[in-house]
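[1] turn this into a structure:
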Amino acid sequence: MTPEVLFVCVHNAGRSQMAAALLDHHAGGRVIVRSAGSAPADTINPAVRQVMAEIGIDLSREQPKLLTTDAVQASDVVITMGCGDACPVFPGKRYLDWQVPDPAGKSADEVRPIRDEIDARVRALLARLVPEPTV
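    Prediction:
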């Protein structure tokens, strides 16, 4: 069974978009990844697009999406990133809350360390969700 992960933040324009793109990139199809926001912005943060492009991940076609109950119900792991109580909670789901700075209003230089922190968390999560086969 392929694990399903949902990243949630308020605007789905920064942290959750970076986390979803990084997990999708590193998982190579081994995890189904979604992101959403409780109050989605109109567009993804330009500094977020820039720092992701610097590492070869293109967010130009991505748009912030509204958090739905269906997305939460379909997920095995729900990772909140500063959405507070806006995320619906369902029994039997695994919830993690990642306290990561919000990139809103920050320059690319300020967003890079946030991207790198999210990347480290995503890699650790992936190792737990889909352990590498031992040879």
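
[2] rest of the way, CA atoms for contacts and neighbours
    Noted.

[3] hey, where'd the strands end up in this protein?
    4-9, 32-37, 77-80, 94-97 (DSSP state E).

[4] contacting residues around the second one?
    Put plainly, it is strand 32-37. Here strand 32-37 makes contact (CA atoms under 8 Å, 6 or more residues apart in numbering) with 2-12, 16-17, 20, 23-24, 64-68, 71, 83.

[5] what about that strand, distance to the chain center?
    From the chain centre to the centre of strand 32-37 is a distance of 6 Å (CA atoms, centre = their mean, to the nearest Å).

[6] what do you get for the first one?
    When C-alpha coordinates are averaged (CA atoms, centre = their mean), strand 4-9 and its chain have centres 6 Å apart.

[7] and if you look at the last one?
    Offset of strand 94-97 from its chain centre (CA atoms, centre = their mean): 12 Å.

[8] the third one now?
    Relative to its chain's centre, strand 77-80 lies at 9 Å (CA atoms, centre = their mean).

[9] okay, helices next: where are they in this protein?
    Ranges of helices within the chain are 15-27, 46-53, 69-74, 108-129, based on DSSP state H.

[10] second chain to compare with the first, below:
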Amino acid sequence: MTDDRPSILFVCVHNAGRSQMAAGFARELGGDRVQVLSAGSEPAEHVNPVAVEAMAEVGIDIAGASPRVLAVDDVRASDAVITMGCGDACPVFPGKRYEDWDLTDPAGLPLEQVRPIRDEIRARVQTLLTGLVG
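    So this is what the prediction gives:
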């Protein structure tokens, strides 16, 4: 049996902040209507603790997430590929929806500066989901 839900892949360099927050929002807001993946071109060892804290403030737990390396099969299997500063590291396949979100990297920033990034990610994910699943 094949899964006909649209799939979204969120990619940033370290897969520790922006892409993890986006994946958290997509899972929360999209529920079982979408499949969600996230990866990084050069994954960090752990998710950024300030990103975890910022997401916890809005009731989304990403503490158990683990950065993972971007696999070509993830791109191939995804309907929408959202990159956030990974440059040319993301392979391109015809027929996929690609967006590059120009977002500040939250690495090393205090919580007060990560909150607006988190809120912008939420808004972009909501727009993306509306376009994919209505």
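
[11] include mean neighbour count when you put the helices of structure 1 into CSV, please.
    Output for the helices of structure 1, formatted as CSV (neighbours: other CA atoms under 10 Å):
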stretch, mean neighbour count
helix 15-27, 23
helix 46-53, 20
helix 69-74, 15
helix 108-129, 16
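
[12] could I get those as CSV with distance to Lys93 of structure 1?
    Shown next, in CSV, are the helices of structure 1 (distance: least, CA to CA, whole Å):
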stretch, distance to Lys93 of structure 1
helix 15-27, 18
helix 46-53, 29
helix 69-74, 8
helix 108-129, 14
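
[13] pick the most buried one from the strands of structure 1.
    strand 4-9 (a mean of 25; mean count of other CA atoms under 10 Å).

[14] how big's the offset between that one and structure 2?
    Mean deviation of strand 4-9 of structure 1 relative to structure 2 after superposition (mean CA distance after the TM-score superposition for structure 1): 0.3 Å.

[15] so that strand corresponds to what in structure 2?
    Aligned by TM-score structural alignment, strand 4-9 of structure 1 corresponds to residues 7-12 of structure 2.

[16] how about stretch 81-98 of structure 1?
    Mapped onto structure 2 using TM-score structural alignment, stretch 81-98 of structure 1 covers residues 84-101.

[17] just the residues contacting that stretch, thanks.
    Contacts for stretch 84-101 of structure 2 (CA under 8 Å, 6+ apart): 10-13, 18-19, 40-41, 70, 72, 75-76, 78-83, 102-103.

[18] grab the nearest non-local neighbour of Leu23 of structure 1.
    Computed as CA to CA, 6 or more residues apart in numbering, the closest residue to Leu23 of structure 1 that is not its neighbour in sequence is Val122, at 5.7 Å.

[19] these two touch, right, that neighbour and Leu22?
    Yes - under the criterion of CA atoms under 8 Å, Val122 of structure 1 makes contact with Leu22 at 6.9 Å.

[20] counterpart of the residue nearest to Leu23 of structure 1 in structure 2?
    In structure 2, Val122 of structure 1 lines up with Val125, judged by TM-score structural alignment.

[21] how close does its match sit to Asp61 of structure 2?
    From Val125 of structure 2 over to Asp61 of structure 2 the distance is 16 Å, taken as CA to CA, to the nearest Å.

[22] and stretch 43-50 of structure 1, how far out from the chain's middle?
    14 Å.

[23] now do stretch 61-68 of structure 2
    For stretch 61-68 of structure 2, the distance to the chain centre is 11 Å (CA atoms, centre = their mean).

[24] how long is stretch 2-22 of structure 1 from one end to the other?
    Terminal residues of stretch 2-22 of structure 1 are spaced 17 Å apart (CA to CA).
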